[in-house]
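>>> Quick one: sequence plus predicted model below, questions after.
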Amino acid sequence: MPADLLARDFKSDQEVRWCPGCGDYAILAAVQGFMPEVGVARENIVFISGIGCSSRFPYYMNTYGMHSIHGRAPAIATGLAVTRPDLSVWVVTGDGDALSIGGNHLIHALRRNVNLKILLFNNRIYGLTKGQYSP
């Protein structure tokens, strides 16, 4: 277990850029707050995202991360989790990314029961198109 990590240890030096009042700020603060309790060293944590507002998440975490393409974060995370079972692999995705174009990849990641964690931000809209309903 890593020694004495705090929430601030999981904050990157990147400026957080979401719209004022966006719920993603609260999710980021919550994740940064509980990560020290997970008990995994930062160098063994990987956040993988797709597209949309939630996709900036890996930039804001002081861990390893990858910004992938539309809907493919679960597929990439599955590959990483299978080849590197020593890592704590997290998928960060939105409802538009994961439940539309990425729906098949999400279903198969769940079906395979691979050891990864999925944070799905569901605000029921495609945030980048400013209000179009998501699946």
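Thanks, I have the structure now.

>>> Only C-alpha atoms from now on, for both contacts and neighbour counts.
OK.

>>> the helices in the chain, which residues?
Per DSSP state H, the chain carries helices over the ranges 24-38, 57-60, 73-83, 95-96, 103-112.

>>> Residue 126: which of the ones you listed is closest?
With Cα to Cα, the closest approach to residue 126 among the helices of the chain belongs to helix 95-96: 5.6 Å.

>>> If you count contacts, what does the closest one end up packed against?
strand 125-126 (3 or more Cα pairs under 8 Å, 6 or more residues apart in numbering; DSSP states H and E).

>>> Show me what the strand it packs on packs onto, helices and strands only.
In terms of contacts (3+ Cα pairs under 8 Å, 6+ apart), strand 125-126 is packed against helix 95-96, strand 132-133.

>>> Quick one: residues contacting residue 44.
By Cα atoms under 8 Å, 6 or more residues apart in numbering, the contact set of residue 44 is 63-64, 86-88.

>>> Can you name the residues that contact residue 73?
48-50, 91-93.

>>> got another, please set it beside the one above:
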Amino acid sequence: MPVEALTLVPKAEARQSMKDFKSDQEVRWCPGCGDYAILAAVQGFMPELGLARENIVFVSGIGCSSRFPYYMNTYGMHSIHGRAPAIATGLATSRTDLSV
């Protein structure tokens, strides 16, 4: 997404922290899995974007890494095999107020 496109997405009213982006779901990845580091990194930089959580959507496909949307305190979709890019594109095209 071009940086200019982020200006279309509503900003958060209050300053957010990493904790604000952690869901109440138990993370179920294997010990030592690299997905933990990716999740921590994304939860760490999301507050810096300053976007309202209700305007953020993560779209995933199939596999262990695709549990990602469940672990973020944002909106998310778990799609069928190979369809995540098409679903994300459709959502981003139809809802310019969202960061997909």
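That came through fine. Just so it is clear, the model here is predicted, and its values are computed rather than measured.

>>> Now tabulate the helices of structure 1 in TSV and tack on distance to residue 126 of structure 1.
What follows is the helices of structure 1, written out as TSV (distance: least, Cα to Cα, whole Å):
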stretch	distance to residue 126 of structure 1
helix 24-38	14
helix 57-60	16
helix 73-83	17
helix 95-96	6
helix 103-112	15
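
>>> can you count the residues close to the counterpart of residue 27 of structure 2 in structure 1?
Aligning on TM-score structural alignment places residue 27 of structure 2 opposite residue 16 in structure 1. Other residues near residue 16 of structure 1 come to 15 when the count uses other Cα atoms under 10 Å.

>>> My read is that residue 16 of structure 1 contacts residue 58, right?
No. Using Cα atoms under 8 Å, residue 16 of structure 1 makes no contact with residue 58, being 10.9 Å away.

>>> returning to that earlier point: highest average neighbour count across the helices of structure 1?
helix 95-96 (a mean of 26; mean count of other Cα atoms under 10 Å).

>>> In structure 2, what range does it match?
Taking TM-score structural alignment, helix 95-96 of structure 1 hits no residues over in structure 2.

>>> just stretch 28-44 of structure 1 next, same as before
Under the criterion TM-score structural alignment, stretch 28-44 of structure 1 matches residues 39-55.

>>> got the contact list for the corresponding residue of structure 2 for residue 70 of structure 1?
By TM-score structural alignment, residue 70 of structure 1 lines up with residue 81 in structure 2. Residues in contact with residue 81 of structure 2 (Cα under 8 Å, 6+ apart) are 61-62.

>>> residue contacts, residue 35 of structure 2?
Residue 35 of structure 2 neighbours (Cα under 8 Å, 6+ apart): 29, 65.

>>> how about 10 Å then?
For residue 35 of structure 2, the contacting residues are 27, 29, 41, 64-68, by Cα atoms under 10 Å, 6 or more residues apart in numbering.

>>> Equivalent analysis for residue 37 of structure 2, please.
Contacts of residue 37 of structure 2 by Cα under 10 Å, 6+ apart are residue 43.

>>> can you tell me which of the contacts of residue 73 of structure 1 stay in contact in structure 2?
Retained in structure 2 by both residues aligned by TM-score structural alignment, their matches' Cα atoms under 8 Å are the following of these: 48-50.
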